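Trainee: Here's a sequence, model it:
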Amino acid sequence: MKSHMERFLGKKSSIQRKVVVVYLLIAVLPLIIITLSASAIYYRSFLKEAYGLVEQNARQHETVVQERMSAYENVLYELITKKDYIELSRNINTGDENSLLVDAAHMEALLRSCVYTYDGIRSITFLADSGRYVTYSKWYGSMNEYIWSEPEQRRDIHDEIEKSQKLTFIATVNLSNSTRKDDYVILMGYPVKNLRTKEQSGVLVMALEDDVLLFDDNRVKQAGKMDNSGVTTVIVDNNDKVLAGGGPANVNEGYQNYLKEEFGGRKGISENRRKIGGTEWTIVNIIDAAVYQSEIYHFIKIVFILMITITCLFFVILYFISKKYIGAIQKIAQNIHDFKGTDADQIITDLNEEDELYVIVRQFNTMTARVNSLVETLRQRNEEIKIAAISQKHAEIKALEAQINPHFLYNILDSINWRAIEHDEEEISNMLGTLGSLLRYSVSNIDMKVVLGAEISWLEKYIFLQRDRFQNSFDCQYDITDEAMQFPIYKMLLQPIIENIILHAFEDVKEGGMIHVKAFVRLDGKLEISIRDNGCGMTEETLAEIQKEISEKGALNSKSIGISNCLHRLRIYYQDEADIVVNSKPGKGTEFILIIPDKQEGRIYG
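Mentor: You can find the predicted model right below:
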């Protein structure tokens, strides 16, 4: 026995034994664990999906019943609001015997037209307060065959509907007066009154087939027996009595008794209940988990059979393959171990070139040659990169040397300003002076912090030039507290938003544009700046896109370059401590709200 095992599995320290053990540990054992875990997960997800489908079916079921009840209510309301019907009901209730037959015939014609409106309507009956009645039924030709021929039963139904003085459902009633066969229906009733005087003449009762409470497929079966889906649906009332879905024999039977009769003491039975809105009825889905378990167990059984078959097949294949190739593999391993990679260019073996294992040797030799080639190529590439870096450095130095000194621009502007003063061009002089101040402020270190007052002072000059550019079509108002004026912020933080408003919000504005800048220090110590305009505003799509990109901290598109500039700098300077909020309505304007933390480190310029 031991010799046979060694022949199949190999000796204790052999590669063949190691391959078998490694396969068991790496392939078979994880496969068993994965199979068991996957089966458990599949079972839970299968049940979850099944219960989800049951709940979805119950919601659809509720909607269907509500729609059907609404349709029947419309038929009822349409009839009791007809002037002819109201007059006929009053005549039948209080009229003399001579005209009773004529009025009853006219009312029966009206009832007949309504009965055939929907298939689910079995009959319609008018019960007068005086005890008279008129009825029309699809099924019953003789008055004596169903309950309307019994004065006491008519009175009980009349009084129940009259007492509620609203739409009333009575479920479930045996419409048949015969002992041979039951005929259960749902009664829907409403008082009949004169719309002007509110005088009541009786009640109108519509008899509906009890299967209107079920889906169409259940209406066809009507037996209530569980199908292959493992789900049975019944309808119960507020007293937990079965109204529909359990078959005629179970109508008006207690729900718990129905469960005992149909399912006995079977385990794994659960239920899902859903109230039907507008009624006192409940949809009950009875779920038999054993149906699902049998399918899961069948699936697991198939998986295990496949796994065992594949494992056995592998061992057989492994035995025949290893017998032929293990020796050759050991030779190759020894040759690779002896290969130093310096003196020899390839592995020397005595393998036949037609042998499959010779491919390993050939590929290793090819790889060695490629490695040597790649090393040489890499060395040449490094030399090229060094040369390119030196050239790039020289180009940058030349570009720096070619830059214009900003002081040259300041001096030229001062020269032009003095010439304007000499020619009494005060307006041009003011604009040049303002422009020079703007350039000195903006060209200097943009990462420098200043107090808000300095930023507002620069902003006033910027708006002064822009107002002159756009023929004073807009103005700007400031509402800034003294505490806020001393709050430190980074330079040029507000300018992109102001420029965005001028170029986009006031694009078609000729006059009356207004920008409101408000700033104050909040209780939490942060500065809140509000910049609001009365321009054209943003479309809902544009606003939603900007708000989404702000919340997701992504890059904004080129259409919002001003906002993108401001947002990008806020994230660089303050990370997640700062925030920006955008509110806008088309035709009403836009508001930008910046929340900036107090960072006192570093030098702050006033």
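
Trainee: make it CA atoms for all contacts and neighbour counts henceforth
Mentor: OK.

Trainee: For the residue of the chain most remote from its centre, give its distance to residue 432.
Mentor: Distance from the C-alpha centroid of the chain, by C-alpha atoms, centre = their mean, peaks at residue 422 (71.0 Å). The spacing between residue 422 and residue 432, counted by C-alpha to C-alpha, to the nearest Å, is 14 Å.

Trainee: Residue 239: which element?
Mentor: Assigning secondary structure by DSSP states H and E places residue 239 outside every helix and strand.

Trainee: quick one: it from residue 186, how far?
Mentor: Applying C-alpha to C-alpha to residue 239 and residue 186 gives a distance of 15 Å.

Trainee: more neighbours, these two?
Mentor: Between residue 239 and residue 186, counting by other C-alpha atoms under 10 Å, residue 186 is the more crowded of the two (25 against 11).

Trainee: in this protein, which helix has the most residues?
Mentor: helix 29-80 (DSSP state H).

Trainee: next up, for comparison:
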Amino acid sequence: MIRKLLNRYKSYSIAKKTLIILLAGSIVPLMIMETITCMIAASTLKRQTDILMESNMKLSQKGLEDYFSQYDSIIMSIYTENQYALKLEKLNVWDSRNYYLIKKELEDDLENISYLHPEILGIAVVTQKKECIGYDSVTNSTMNSFCFPNRDKSWLEVADETFLTTRTVYSDMINRKEDNGTSRNIIYLGHRIADINNYRQGTVGSILICLDEERIRETYSQEDKQDRTVSFLCDTNGTIISSNRAELIGTRIEPATKVRFSSIYTKPVLNGQYVLVTIRDNRELLKDFKYIFEVIFLLTILIIITSILIMLRFAESLQVRVEKITSAMDKAYKGDYTVQISHSWQDEFGIIARHFNHMVTKIDQSGRMEKEALLREKNAELKALEAQINPHFLYNTLDAINWIAIENEQFLISKMLKNLANILRYSIHKSNGVVSVRSETEYLKQYIFLQQQRFSFSFHCIMDIEEEVMDLKMHKLLFQPLIENSINHGFPGKSGEDLITITIRKKGERHLMFEVKDNGKGMDSELIHELNHYDYSASSLEGSIGVRNVIMRIKYYYGDEGHFEIESDENGTIVRAEILFE
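Mentor: Sure thing, here's the model as predicted:
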């Protein structure tokens, strides 16, 4: 029975098979589906919550970094402004005549800084003699100080530490009461002051800034109406120096501390000077998940019904596409290579259709090219038969004419006949063979000599050929048509002195670059475009037979390794060709 069902299933079309598989997959037991869905939903909810918390932690970390960096900027401005160091040097000498004047100037400077930064509770400089000179924004005084009181020398410990290090020093959180009984949590930032023009003198004092813990808390504390999140800032010893829960400030936490049903997130601040910690209670999320579970149960039933409708539509669409592709394949199998699959599909079927269209197009083009190649081969055989004239007859005839010219003292004619005989001999002998650049150059020189005689030296020719390329191998008679094209079609030019420059250079490790440049009247732009984009396989371009011959031979000999390019304007033409040397 099972084998019979399997055989029947195998006989179905791919669309029906897909529909059966999708339908079977949609009726998996509901409880298993719901359990898996709930697990995924729970994992997703937890992951999204973690992503959100991580994003908030990065923002809080950035806020704290920016908060402390502005005070580092104040400290660095004082550190780099050498007048503070110079004034402290004088204050460190008790018998300074300007002692009180300098002290007053420092108090005024620090008061100005406090006005510019009202969030600073107090700012002071400490001399080597441990004398504190500053301004207190809490008491608005330079004498009666809340931040730097004489009765509590905790600030002096920070000042002493700055004398021992070059980095910024951060104190522990300190709880201090104002005169009216109000309690504040404060923290000190300190840095040494030295004469930047005389480092050998060492530290001459220190700068201290007093900050309010509440202001620090505002940079990282996140609003939580349900009180599910605890955030705090602790130092490297685990002491909490700032928190959105005031009762936690000053307490210690252990690194291995774990809180049940909670997630802990941490971020280092100020290169590990502090650690920002956020603990989130997940029990509220678990309560909310009950409602999610019920919603998922109802949605599962709805999804199954919707899925069946979608699968029916999908199977129908799949069947149409498969039939369209197989129909086109049948036509191609019967020899119709012009068939194309018209579609707007963007999926894998679209890729199959595009590849099929490209394949049959290539097959069709290859068939046409093969027919054209056979036709060219037959034409070439006919032309070869027609051109089979005994070359010895030509050589003997030219030699006889040469002796007649010598007997009549026509030495120029004799030289021209010798060059012509050499050209004919070079051209006929292995016309498609490989020769050295030196041999090809000698041939071109003889050809140019004849042309100059023909045109009464109306043009000049310069050959710029590197010696290192002379013994490299190339196909013969490859570039003579380019020179002929310049002479016959480029001249006369506008300059009055017609010139051809032939350049042969080595390019890279494998290529030769051949360039023919003239100062003639240029070429038509349409013809340039056609030659630069010439489809040598189609051979449809009329005229410019010599240039076309060069392009076709380069492509036949060198394939994609050969390149041809023409540039031309009213001031002349440059033809460049690039080939592989042997």
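
Trainee: where does the TM-score land?
Mentor: Here the superposed chains carry a TM-score of 0.52, computed using TM-score structural alignment, normalised by the length of the second structure; 405 aligned residues with a C-alpha RMSD of 5.9 Å.

Trainee: re the thing from before, mean offset of the longest helix of the first structure relative to the second structure (after superposition)
Mentor: By mean C-alpha distance after the TM-score superposition for the first structure, the fitted helix 29-80 of the first structure averages 3.5 Å away from its aligned residues in the second structure.

Trainee: The nearest residue to residue 137 of the second structure once chain neighbours are set aside: how many residues sit nearby?
Mentor: Spatially, and ignoring its direct neighbours in sequence, residue 137 of the second structure is nearest to residue 121 (5.1 Å; C-alpha to C-alpha, 6 or more residues apart in numbering). By other C-alpha under 10 Å, the residues close to residue 121 of the second structure number 22.

Trainee: Verify the stated contact: residue 121 of the second structure with residue 147.
Mentor: Yes: here residue 121 of the second structure lies in contact with residue 147, judged by C-alpha atoms under 8 Å, at a distance of 6.9 Å.

Trainee: Common neighbours of those two, please.
Mentor: 136, 138, 210 (C-alpha atoms under 8 Å, 6 or more residues apart in numbering).

Trainee: check contacts around the first one.
Mentor: In this case it means residue 136 of the second structure. 121-123, 142, 144-147 are the contacts of residue 136 of the second structure under C-alpha under 8 Å, 6+ apart.

Trainee: Out of those, flag the one nearest to residue 183 of the second structure.
Mentor: Nearest to residue 183 of the second structure among these, counting by C-alpha to C-alpha, is residue 146 at 11.1 Å.

Trainee: The closest one: what secondary structure?
Mentor: Using DSSP: H, G, I helix; E, B strand; the rest coil, the structure places residue 146 of the second structure in coil.

Trainee: Neighbours of it, how many?
Mentor: Neighbours around residue 146 of the second structure, by other C-alpha under 10 Å: 22.

Trainee: Residue 329 of the second structure: which of the shared contacts of residue 121 and residue 147 of the second structure is nearest?
Mentor: residue 210 (83.3 Å).

Trainee: Tell me where the stretch 451-600 of the first structure has helices.
Mentor: Using DSSP state H, counting those that start in this stretch, the helices found in the stretch 451-600 of the first structure span residues 452-469, 482-485, 495-500, 540-551, 561-574.

Trainee: Can you say which of those is nearest to residue 43 of the first structure?
Mentor: Of all the helices of the stretch 451-600 of the first structure, helix 540-551 comes closest under C-alpha to C-alpha, at 39.2 Å.
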